[in-house]
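Novice: dropping the sequence and predicted coords here.
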Amino acid sequence: MAFAAANHSGIRHAEPKISENMLAVENKIATSINAIVSNLQPSPEEHIPAKESLSQGKITGTEALDKGYLKYGCSHYRRRCQIRAPCCNEIFDCRHCHNEAKNNICVDQKLRHDVPRHLIEKVICSLCDTEQEVQQVCTNCGVCMGRYYCAICKLFDDDTSKEQYHCNGCGICRIGGSKNFFHCDKCGCCYSILLKSSHPCVERAMHQDCPVCFEYLFDSRNDVIAMPCGHTIHKTCLVEMQEHYKYACPICSKSVCDMSKVWEKFDLEIAATPMPAYYENKMVWILCNDCGSNSEVKYHVIAQKCPNCKSYNTRQTRGLAR
């Protein structure tokens, strides 16, 4: 019995030692497993680049960016988004579409208005119809809504053959390539680089309506040219004027082209048309529209020639002097 008790007592004393050893082994195993798991699982800092990389892959992927290229847009722009006009909260393909719809003779004059391009805040992706803040790439489908994008003018355009560029002086985007144009601070607009040292400056020359069709020239989408006098006009309007034999600026009346050959024909016609004796020596005062000089010349029923610049682009300012 004593042996049994001693033996039993020994067993009870041995149990704590075995449990401690097993616990130590289990702790070592758990520590090893945690170390392995921690090595396999990246830290939160390592997760961030991975997510960014995935997101960037979605946005910059060629397939996503080019989806629908040149298949969407309107008569004004090829683009993959529409705008929400801040003035009337309606959706249009572009600001020109808005202006054509909201500023024409069919609309009540009190309700006519243009959309302020710089205040546009929302665009709608044409592929997934997601409305979002103005940006080049759709936040939902990752499509590029316009290969040319200006964050200032809120302009999108897939047709980059126009060579669009933003002019800080004008404050708007223009076409034709920045290398081909320069901004004249006095005129307040961009001109061809060929005119940089030769164009006559007229203050705010482009900030006016075309003298023929009365469209505002500064942000017109039609070609605008500067006449020799410095005033501006639509190219098509100038051609139409010349087709109707009008060769003087509608604003200041200066000749818009070289008229020397025409003046030679006037010389021949006047020489072949003598005046009656009563008018032969009659004198009148004229103002030359080309050089601005006032002169007293012989009156002729066909025209009066400026003695200063030899132009017949003159007007009679005083009647027959004697």
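Specialist: Noted; the coordinates are in hand.
Novice: from here on, just use CA atoms for contacts and neighbour counts.
Specialist: Noted.
Novice: and the most centrally placed residue in the chain, how far from Tyr148?
Specialist: The residue lying closest to the centre of the chain (Cα atoms, centre = their mean) is Cys173, at 2.6 Å. Cys173 sits 11 Å away from Tyr148, going by Cα to Cα, to the nearest Å.
Novice: who touches both of these two?
Specialist: Counting by Cα atoms under 8 Å, 6 or more residues apart in numbering, the common neighbours of Cys173 and Tyr148 are Gln164.
Novice: okay, now the residue nearest to the residue nearest to the centre of the chain when sequence neighbours are not counted: neighbour count?
Specialist: Closest residue to Cys173 apart from its sequence neighbours, by Cα to Cα, 6 or more residues apart in numbering: His166 at 4.1 Å. When neighbours are counted by other Cα atoms under 10 Å, His166 registers 19.
Novice: helix, strand or coil for His166?
Specialist: Recorded secondary structure, His166: strand (DSSP: H, G, I helix; E, B strand; the rest coil).
Novice: can you name the residues that contact it?
Specialist: His166 touches 150, 172-174, counting by Cα under 8 Å, 6+ apart.
Novice: which strand or helix spans the residue nearest to the centre of the chain?
Specialist: Assessed by DSSP states H and E, Cys173 sits inside strand 172-174.
Novice: who touches that strand?
Specialist: 150, 152-153, 164-167.
Novice: biggest separation within those, which pair?
Specialist: Across these, no pair lies farther apart than Ile152 and Gln164, at 13.4 Å, counting by Cα to Cα.
Novice: which residues of the stretch 201-322 of the chain fall in strands?
Specialist: 224-226, 232-234, 283-288, 294-298, 314-318 (DSSP state E, counting those that start in this stretch).
Novice: contacts for stretch 284-292, please.
Specialist: 252-255, 293-299, 304, 306, 308-309, 311-321.
Novice: same question for stretch 132-142.
Specialist: By Cα under 8 Å, 6+ apart, stretch 132-142 touches 58-60, 64-65, 120-125, 127-128, 130, 143-147, 149, 151, 154, 156.
Novice: then this one, side by side with the first:
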Amino acid sequence: MAPCCNKVYVCRVCHDDVEDHTLDRTTVEKIVCNKCSTKQPVSDRCSNCDIKFAQYFCAKCRLYDSNDLKQFHCDGCRLCRVGGRENYFHCEKCDVCLLLSMKDTHECLEKISHNECPVCLQNLHTSRKPSRIPKCRHMIHEECFKKLFQYGHFACPICGTSMTNMSQIWKMKDEEVKHTEMPQDYKEIKTNILCRDCHKQNVVDLHFLGLKCPDCGSYNTCQ
């Protein structure tokens, strides 16, 4: 039962889809049993018919879920996560649960998850999807990151920095440039570039296939 409007909904998402305001589920104090319609305080079982409401119940989040998603409550995040507590750790500075594989490799940024994913625009902190932190430290959903690469986009949507090690791709680009001769009218033309990876400016030979940064070797440049 939503205390904000005194209406009964199956879940907060159902509430938010039809109301002009959002429900803070932690404020819910009363629930209604779907089987016997008994109104009662929040709990995992009905006080009247004793039916178990869900396989997973979190009293802090007022969360009920019968799908086995390896849910666990994180006191640091102040919400429930999925994927198994044993696979995650809570970074106090980033203020978010991250995969254990990122524990010794990620760079901390205070409250990094308290933003929207730059691709799908969903809130990263409350999202149930795994996220990654590129070297530019603009957090992004892992799923959205992979989709960007699938469609040939390797740069951060926010700052334009390469989101992964592109050295092998740049080597392939070197070969393409090497074996592609520029038309005679363009061979002597120079152009100013800014590297989006090392942020240095240079003057380089114009080439239609790419403009390589002489400092870091990246082709992630702009004129």
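Specialist: Received, thanks. Quick caveat: nothing in here was measured; it's all calculated off a predicted structure.
Novice: which bit of structure 1 covers the top helix by length along structure 2?
Specialist: Ordering each helix of structure 2 by length in residues (DSSP state H) puts helix 167-178 first. Mapping helix 167-178 of structure 2 onto structure 1 (TM-score structural alignment) gives residues 260-271.
Novice: over to stretch 86-93 of structure 2?
Specialist: By TM-score structural alignment, stretch 86-93 of structure 2 lines up with residues 179-186 in structure 1.
Novice: next, the buried residues of that stretch.
Specialist: 181-184 (16 or more other Cα atoms under 10 Å).
Novice: then stretch 189-197 of structure 1?
Specialist: 189-192.
Novice: run the chain-centre distance for it.
Specialist: Distance of stretch 189-197 of structure 1 from its chain centroid, counting by Cα atoms, centre = their mean, to the nearest Å, is 18 Å.
Novice: who touches it?
Specialist: Outside stretch 189-197 of structure 1, the residues that touch it by Cα under 8 Å, 6+ apart are 169-170, 179-184, 204-206, 218.
Novice: out of the residues you listed, flag the one nearest to His98 of structure 1.
Specialist: Phe218 (18.3 Å).
Novice: quick check: the closest one touching His207?
Specialist: Yes. Assessed by Cα atoms under 8 Å, Phe218 of structure 1 is found in contact with His207 at 5.3 Å.
Novice: now do the helices in the stretch 151-300 of structure 1.
Specialist: 235-243, 260-271 (DSSP state H, counting those that start in this stretch).
Novice: looking at those, which is nearest to His98 of structure 1?
Specialist: helix 235-243 (24.3 Å).
Novice: mean shift between that closest one and structure 2?
Specialist: For helix 235-243 of structure 1, the mean deviation from structure 2 after alignment is 2.7 Å (mean Cα distance after the TM-score superposition for structure 1).
Novice: return the residue of structure 2 that is most distant from the centre.
Specialist: Gln184 (47.1 Å).
Novice: which residues touch the counterpart of Asp24 of structure 2 in structure 1?
Specialist: If you follow Asp24 of structure 2 across to structure 1 using TM-score structural alignment, you land on Pro116. Residues near Pro116 of structure 1 by Cα under 8 Å, 6+ apart: 86-87.
Novice: gap between Pro116 of structure 1 and Gly142 of structure 1?
Specialist: 27 Å.
Novice: sorry, back to before: just the buried positions in the longest helix of structure 2, please.
Specialist: Within helix 167-178 of structure 2, the residues that count as buried by 16+ other Cα under 10 Å are 170, 173-174, 177.
Novice: could those residues go into a markdown table alongside distance to Glu188 of structure 2?
Specialist: As requested, the buried residues of helix 167-178 of structure 2 are exported to a markdown table (distance: Cα to Cα, whole Å):
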| residue | distance to Glu188 of structure 2 |
| --- | --- |
| Trp170 | 23 |
| Lys173 | 21 |
| Asp174 | 19 |
| Val177 | 15 |
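Novice: closest one to Ala2 of structure 2 out of these, please.
Specialist: Closest to Ala2 of structure 2, out of all of the buried residues of helix 167-178 of structure 2 and judged by Cα to Cα, is Trp170, at 55.0 Å.
Novice: hang on, that closest one packs against Tyr219?
Specialist: Yes. Here Trp170 of structure 2 reaches Tyr219: they are 6.6 Å apart, a contact under Cα under 8 Å.
Novice: hang on, the earlier thing: how much does the match of helix 167-178 of structure 2 stray from structure 2?
Specialist: Relative to structure 2, stretch 260-271 of structure 1 is 2.0 Å off (mean Cα distance after the TM-score superposition for structure 1).
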